[in-house]
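**Q** Coordinates for the following, if possible.
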Amino acid sequence: MSTSAAGPGAALTLVITTFNRSRYLRGLLESVTALDPAPERIIVVDNASTDDTQETIADAASRLPVPVVNLRLPVNAGGAGGFAAGVERALAEGASWLWVMDDDVVILPGAVAALAKWTGTYECIHGRRLDDAGRPFFWQHRFRPFLGIHLPVQGNVFRDSPVFATNVGCFEGMLISADLVRRIGLPDARYFINGDDEIYGWLASQLTEVVYVNDFVLQKIRPQKQIDLGIRHLNDSSDLSRFYSMRNRGHTAQYLLAHGRYHRAGFALGTLLTAAKEVLRLLAVEHRISGAASLWRGWRESRRILHDGSWQPMPPLEEHPHHERNQV
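**A** Model (predicted):
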């Protein structure tokens, strides 16, 4: 594949979703100044923040060496809605590659070049992350359609190869080609938070290879309480996140149904495992049980979604003439 004449970063658009975390957003935008090559543009989706996020974006736009698009939504559409809006805008701006991320990370110097060597081969790429203490962040999973959940993969997945093939996505660092986005469609804003990237990665895997590569490109800055379970860490969460982790099971079930991969008994077991993990998170990490009520409310809502006969998956976008993929 040929490299863009304007440089390795010229086809790359960063898509950042933020909500009331201007301090983290400021650090992320500042980290862009150290990138060589730099991205073509940055799109910041402000989910109707009430802090000084708008001022932070305006300040970055005046100082950064690349254009910054300030996309402020009228309401908080959640991470899912924010990424849907940001991805749509990136396509409208002519992006060839989209690198999507939350606001509580920073980009490591050399990250764009590190990812560029994979863009001639793959269309959906995840680089490695460090946690806030500088340790490798655990992200090695595969989605199991029978259960409708992703499960951790044990061991060193990079022992024999710098590429780990997976079938699950993460919007905290997914690099995806615009051509693939058009074939899948926009991220599903109905998820609000939780599970939108998981199912998007699985949808991508039905069309092409989804990979996790042995290159550290991001560092998470926001500290989280966590416990070590041996094969992975379990972080703290929120009651809102717990509600959506259960409620969005309904949307995931509908996607599996649409692809002929829904198994009623297996999915019920996956739902039970999801609830059990959240209860463990409450007891072992957050040392409380009061948040369990949100799981029940989420499960009831998931049943309503699952039995909604009008539900339809997000459609592919209008077909565009296929162009040769530029490398990042």
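
**Q** CA atoms for contacts and neighbours, from now on please.
**A** Noted.

**Q** these two touch, right, Ile42 and Thr13?
**A** Yes - counting by CA atoms under 8 Å, Thr13 is a contact partner of Ile42 at 5.6 Å.

**Q** Give me the more crowded residue out of the two.
**A** Per other CA atoms under 10 Å, whichever of Ile42 and Thr13 has more neighbours is Thr13, with 28 against 24.

**Q** Which helix or strand contains the more buried one?
**A** Thr13 is part of strand 12-18, with elements assigned from DSSP states H and E.

**Q** what packs against that strand?
**A** Contact analysis of strand 12-18 by 3 or more CA pairs under 8 Å, 6 or more residues apart in numbering; DSSP states H and E lists strand 41-46, helix 78-92, strand 97-102 as its packing neighbours.

**Q** Show residues contacting stretch 273-292.
**A** 149, 225-227, 234-239, 242, 245-246, 295 (CA atoms under 8 Å, 6 or more residues apart in numbering).

**Q** For the comparison step, fold the sequence that follows:
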Amino acid sequence: MSPERNDGMPSETELMNAPLELTSQIALDRSTVAGRSVACVIVTYGRREQLVRRTVEAVQASPAVGRVIVVDNGCNRPVAPDDFAQQPPVDIIRLASNLGSAGGFHAGITAAQRLLDKDLRFVLILDDDNVGEDGFLERLLALHTALGASDDIGLCALRRHRGIYPTLLADQTAVAIRNNSFLNFHLASLPSKLWRRFTRSARHSPENYGEFHLRRIETAPYGGLLLPMAAVRRVSPPNKEFVLYSDDHDYSLRLMDAGVTIYLTDVGCINDAEESWDKPSTSARSALVSPEAPAWRLYYACRNRILIEKRYTTSPIVYRINRMSYVGLLAIEAILAYRSLNGARKALRPLLEAIADGDAQRLGWRADYQLPGASPSSTAHTH
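**A** Predicted structure coming up:
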């Protein structure tokens, strides 16, 4: 899309750098949206048949969806064609074991890349508990057209109650990953984080008043990510070696490196039927030392986040200070919580092993941290 336009509409460059209010100048004409142009990829696992049925039913109701790919990532009860309506058609990929989000979305996106139907110009990626608000996909497609219908532009629907994304839209100065942070900890951010944590202040939400918001992002989640098929075919599918967590961020960063710009927007929004495991609770205790958090979640989340954050390290000294400070705070918290050195050491073991493997850039499965429903024979290598 050219940076200069003569039709009075803002250019892509202007949109990326302008105040949020500027997006109200875009007129979304949904009548220009071609029908049945979207292939939808959904990954499910465990005992989540009710969730995935609801999600598939919602996308099948959209006139923009031409095909649905459901990846059965080692479900307890195999996903069957009879679970869904026949139109638009649903393809089921059955994985014998739970290969994590990375393995599941690798299989689903690989299948999307191989689709031969030339009318399928977009891929919509969803978690199995993502339900879009009415008309969200049609609005995303209309926005993509308004931005120039370029194969170099992807859109990410806002998940209203998940992660930092509502804050990113509400506050143009907010960043998803601060330079030199360690597991999202930075000493310079500590005062404001402590204030939000102990006052339990509400998340930022963008002010709408008839407008929608748009912001360029680098690390996008799978859930709600709409990409041109040409962009999906431009890069390799998600890296299976991430196993779980941050594989979506690695994938979106590789898309960016390949020239694809991803915009976060609330022109189309998604609601999650299930809360995240690390969602802040009424307790002040960190999820990293909580007995409720499974060790395998802690290990993969920390290891993979460390690998992603290395891309944002501009000062090794500042990074080391943040790292030592955060690990020290967690150690104190663990000792106070478990009232013994042995208890604290056991609680911190996944974190410490994640740090060692993250430093060494060792990906893949760990024998000590098997996912529920994963069989040893399907998780290729350990170390």
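
**Q** Got a TM-score for the two of them?
**A** Superposed pair, TM-score by TM-score structural alignment, normalised by the length of the first structure: 0.71. Supporting alignment: 287 aligned residues with a CA RMSD of 4.2 Å.

**Q** Tell me where the stretch 101-250 of the first structure has helices.
**A** 111-116, 178-184, 196-205, 239-247, 249-258 (DSSP state H, counting those that start in this stretch).

**Q** As TSV, these with mean neighbour count and distance to Val105 of the first structure would be great.
**A** Listed next are the helices of the stretch 101-250 of the first structure as TSV, based on neighbours: other CA atoms under 10 Å; distance: least, CA to CA, whole Å:
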stretch	mean neighbour count	distance to Val105 of the first structure
helix 111-116	19	13
helix 178-184	19	23
helix 196-205	22	17
helix 239-247	22	19
helix 249-258	22	27
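
**Q** Out of those, which gets nearest to Ala80 of the first structure?
**A** helix 196-205 (6.0 Å; CA to CA).

**Q** What strand or helix carries Val69 of the first structure?
**A** strand 68-72.

**Q** can you give me the offset of stretch 52-63 of the second structure from its chain's centre?
**A** The chain centre lies 20 Å from the centre of stretch 52-63 of the second structure; the measure is CA atoms, centre = their mean, to the nearest Å.

**Q** buried residues in it?
**A** Val52, Arg53, Arg54, Thr55, Val56, Val59, Gln60, Ser62, Pro63 (16 or more other CA atoms under 10 Å).

**Q** which residue in the second structure lines up with Val75 of the first structure?
**A** Aligned by TM-score structural alignment, Val75 of the first structure pairs with Ser97 of the second structure.

**Q** Assign a three-state SS to its match, would you?
**A** In three-state terms, and counting by DSSP: H, G, I helix; E, B strand; the rest coil, Ser97 of the second structure is coil.

**Q** nearest residue to it other than its sequence neighbours?
**A** Here the nearest residue to Ser97 of the second structure in space, its sequence neighbours aside, is Gly74; by CA to CA, 6 or more residues apart in numbering that works out to 4.1 Å.

**Q** Give me the neighbour count for the residue opposite that neighbour in the first structure once aligned.
**A** When the first structure is aligned by TM-score structural alignment, Gly74 of the second structure is paired with Ala48. Close neighbours of Ala48 of the first structure, defined as other CA under 10 Å, add up to 19.
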